[in-house]
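1. The sequence and its predicted three-dimensional model are supplied below.
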Amino acid sequence: MPEVVPFRAVRPTRDKVGLISSRPYHHYTQAEREARLDNNPFSFLHIVNPGYKYHKEVSGPDRYELVRNRYQEFREDHIFIKDEHPCFYIYERKDADGHVFTGIVAATGLNSYKSNLIKRHEETIAYREEDFKKYLQTVGFNAEPVLLTHPDNSDLSAIINNAKSIRPEYEFTTTYRDTHYLWLIDDAQTCQQITQIFKSMDHLYIADGHHRSASAHQLCEELKKSNKEHTGKEPYNFFMSYIIPESNLKILEFNRLVKDLNGLSKEEFLIRLDNFFKIENRKNTYYKPQEKHSFSMYLDGDFYSLHLRKLNYKTENALSHLDAQVLYKTVLNPILGIGDARSDKRLDYAHGKKGMAYVKGLVDRGEFKVGFGMLPASVAEMKQIANEGLTMPPKSTYIEPKLRSGITIYEY
């Protein structure tokens, strides 16, 4: 019975939301960031990049202190407001390609996370957990919700559709041509209905945001110990989440690029590949896999199709059936010598929105020797791996929606 409750968000005034909202900091190039910081005094980037005010790069604890200061300035200048009553927030994004994402921004209980009612499919890195925990503890807020997903639910859909029948609190379009909407649900009875619907579900699943949720859990455990009057209702017992139905998720693949052939010649490499795959050289014909356990490869100016010889590969569990794991177990590790896929500097990734054309360009320029493409994982695969208590290899999924920062903010 996952605990999902309304909360009092800090959010932009209606007239400034389009100016404030931003993509996550690392999604911009340096030139893009500077252009926005130069020309938009309301951008959320001024908060997360506070050293820009002093024309200086600032990192670590010093940056965290400055982030807190910039945030407080936005609060003091009434650029942000805090809702008087706890709310659920219906957030919808319509992409330029016509895809629509609709879900609920809420506070989700960390007890549910701790007891595995919120299941995860990725491992986290300890130092990243610790760094973000320190960040949250210093700045006192989080502006990027964890993306959770649940089975489609008709009762929840009816509540959302009813909330959408009135004018949204926010409606704005970005320069990327996606349109964002936000509706508030502050009626206590409806909020209780939503909470009960989530309580009736067996589990929620983390789609994106494993480090954010793990760091929030670390912070919660630390603050509980130091608070002699701990009740379990304090804000640190929850994390901000964006919860959408499974049918709304959009999952893309991550393609793989490797800098060298591990000392093998092209011919030796292809012979080693033949042990696991039926190989077809498609010359300069662009190839994208059409079925599971098939891969695209670009090497030395040619595209290849690789189809797994299933007699030579045994699937033991949900993880071993995943294409990213198949590629690692048959090619990246035994042939190309990739050890830790999280840290090996010979391996890099490019998400599926860029396509194999992007991979081809990097290989043709000599930055990498070989590139591999695959089909995206499915929601069912992601859930089954989580249900079996397993974790995916790094960069197994590129999941949308990617939400903008600064639209709803959760204060600790």
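-> Sure thing, it's come through.
2. make it CA atoms for all contacts and neighbour counts henceforth
-> OK.
3. could you pull out the helices for the stretch 1-150 of the chain?
-> 17-20, 30-39, 45-48, 60-76, 110-114, 126-139 (DSSP state H, counting those that start in this stretch).
4. Just confirm R282 contacts D302, I think it does.
-> Yes: using CA atoms under 8 Å, R282 is in contact with D302, at 6.7 Å.
5. Look at the residue of the chain positioned farthest from its centre and give its secondary structure.
-> Within the chain, E267 marks the point farthest from the mean C-alpha position, 38.7 Å out by CA atoms, centre = their mean. At E267 the chain is in helix, as set by DSSP: H, G, I helix; E, B strand; the rest coil.
6. now it: how far from F295?
-> 19 Å (CA to CA, to the nearest Å).
7. and if you look at F42?
-> 45 Å.
8. Could you do F269 as well?
-> From F269 to F295 the distance is 16 Å (CA to CA).
9. Which one's more surrounded, the two?
-> Higher neighbour count among F269 and F295: F295, with 25 against 16, using other CA atoms under 10 Å.
10. Put this next to the first one:
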Amino acid sequence: MADIKPFPCIRPREDVAHRIAALPYDVYNREEAKKEVIKESLSFLKIDRAETGLADSVDIYDDKVYEKAKETLNSMIEEGLFITEEMECYYVYELIMNGRSQTGLTACCSIDDYQNNIIKKHENTREEKELDRIRHVDTCNAQTGPIFLAYRSNDVIQKVIDKTKEKEAVYDFTSPDAITHRVWRIDDKSHITAIRTAFHEIGDIYIADGHHRAASAVKVGLKRREEAGGYTKEDEFNYFLSVLFPEDQLMILPYNRVVKDLNNHTVEEFLDKISEHFTIIPKGTDKVTPEQKGDFGMYLQGIWYKLEVKEHIKNNLDPVESLDVSILQKHLLSKILGIRDPRTDKRIDFIGGIRGLTELEERVHTDMEVAFSMYPTSISELFSVSDAGLLMPPKSTWFEPKLRSGLFIHKL
């Protein structure tokens, strides 16, 4: 049973929310983040990427960066740019991209549920990536970027959300990337009880995006427990900030691949080796967007090919081995191109589906040799892998639209 609780939120003042809300910290490199803060002086990147307010000579992991984040957050709260809710509430968060809407619930999840695998993972985390957010959360004494979670649809929760959306929104704005963001507050005690009870009955929750943020938040919570000596279940450090979406509202985009060379094969040798496991169909200059599981697009020397998985490797019932990303990795990227570990191999790069197929062509014409377009991993596949206690290959899913940081802050 999942413990999904309301919380006393720190959130932007209504008239500045559209200026404060920012894409997640890890979407930008240092230079890009600095440009965003110059362009919008209230951007939450001032806090999430506090090195933007320091000299370029300061290392991004220097203690000064985390102290700057804390100082900036507290200053903006003191200036009245953020307001602090006294009541524990849930928040309905709707995002609309290209006319398509998805609506989630902003709440706090239990670190014990994470520890006990009620909140399920499908990716490994790397300690060095966790450390940055551990220091950020611990120094700021706040969680500033929500974890993107998914759950199996529930009528009780959906009815409360739909009813809440009939009211006037707390926030309603469109960000520069043309995503509309709307937020409503759930402060009715009967609705809060109904939601919390429904999540108790749902059970499993799944991390869709934000594995490192989740792991970092949990480690800070465990650190705070140890420091406190004694604690109660209601202490805020026992919970981490999340937005939870029902499975039927989520859209996963493909995570495409580009590779630097053909591993010393000629084009003819490369195509011949591919034909052992894939049927190759030349498509000329027509871009190939895979329309079903088991199909891939390949762009090589100005020509697009459709690759269809042959039957002898198609019917694997293992939830990880049957993923398209696994099939491509095992039977082509590793076996033919020699890319054994896509996490560390510098010859491969990954392109989010939001960038389209033109981006793949451009990379092949500049710094890469071959590109592969993928059919997106489904949410049911993500659930199956997580339920089996297994892990997906890296870069298996790309979720859009991205949640904004700075709209909801959870103080520890």
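-> Arrived safely. None of the values given here were measured: they were computed from a predicted structure.
11. After superposition, what is the TM-score?
-> Here the TM-score for the pair of chains, by TM-score structural alignment, normalised by the length of the first structure, is 0.95; 410 aligned residues with a CA RMSD of 1.7 Å.
12. The residue farthest from the centre of the first structure -> the second structure?
-> Structural alignment (TM-score structural alignment) places E267 of the first structure against E268 in the second structure.
13. dump the residue contacts of F278 of the second structure.
-> Shown in contact with F278 of the second structure (CA atoms under 8 Å, 6 or more residues apart in numbering): 307-310.
14. Apply 10 Å and report the result again.
-> 271-272, 294-296, 306-313, 328, 331-332 (CA atoms under 10 Å, 6 or more residues apart in numbering).
15. cool, P393 of the second structure as well?
-> P393 of the second structure sits next to 122-124, 320-321, 323, 325-326, 329, 341-343 when contact means CA under 10 Å, 6+ apart.
16. now stretch 89-102 of the first structure, how far from the centre of its chain.
-> 16 Å (CA atoms, centre = their mean, to the nearest Å).
17. do stretch 45-55 of the first structure as well
-> On CA atoms, centre = their mean, the centre of stretch 45-55 of the first structure falls 24 Å from the chain's centre.
18. D324 of the second structure contacts T397, correct?
-> No: judged on CA atoms under 10 Å, D324 of the second structure makes no contact with T397 at a distance of 11.1 Å.
19. what touches both of the two?
-> Here D324 of the second structure and T397 have 376-377 as joint contacts, going by CA under 10 Å, 6+ apart.
20. and those two? which has more neighbours close in?
-> T397 (24 against 21).
21. what's the mean distance for the strand ranked longest in the first structure versus the second structure?
-> The longest strand of the first structure (DSSP state E) is strand 100-109. Superposed on the second structure, strand 100-109 of the first structure shows a mean distance of 0.7 Å to its aligned residues (mean CA distance after the TM-score superposition for the first structure).
22. same for that strand, what does it pack against?
-> In terms of contacts (3 or more CA pairs under 10 Å, 6 or more residues apart in numbering; DSSP states H and E), strand 100-109 of the first structure is packed against strand 4-5, strand 88-94, strand 146-150, helix 154-163, strand 179-185, strand 238-245.
23. which one of the ones you listed lies closest to F276 of the first structure?
-> strand 146-150 (35.2 Å; CA to CA).
24. Tell me what angle the closest one forms with strand 238-245.
-> 40 degrees (axes from the mean of the first three to the mean of the last three CA atoms, to 10 degrees).
25. for stretch 264-281 of the first structure, which positions count as buried?
-> Across stretch 264-281 of the first structure, burial judged by 16 or more other CA atoms under 10 Å covers 269, 273, 276-277, 279.
26. go on, stretch 233-244 of the first structure?
-> 236-244.
27. which residue numbers in the second structure go with it?
-> Against the second structure, stretch 233-244 of the first structure falls on residues 234-245 (TM-score structural alignment).
28. end-to-end on that stretch?
-> For stretch 234-245 of the second structure, the end-to-end distance is 24 Å (CA to CA).
29. Between the buried residues of stretch 264-281 of the first structure, which sits nearest E229 of the first structure?
-> For these, the nearest to E229 of the first structure is F276 (60.3 Å; CA to CA).
30. Please verify my assumption that that closest one contacts V331.
-> Yes: using CA under 10 Å, F276 of the first structure makes contact with V331 at a distance of 8.5 Å.
31. Any idea which of the helices of the stretch 1-150 of the first structure gets closest to I159 of the first structure?
-> Here helix 110-114 is closest among these (CA to CA), at 23.4 Å.
32. What is that closest one packed up against?
-> By 3+ CA pairs under 10 Å, 6+ apart, helix 110-114 of the first structure packs against strand 118-119, strand 204-208, helix 210-226, strand 238-245.
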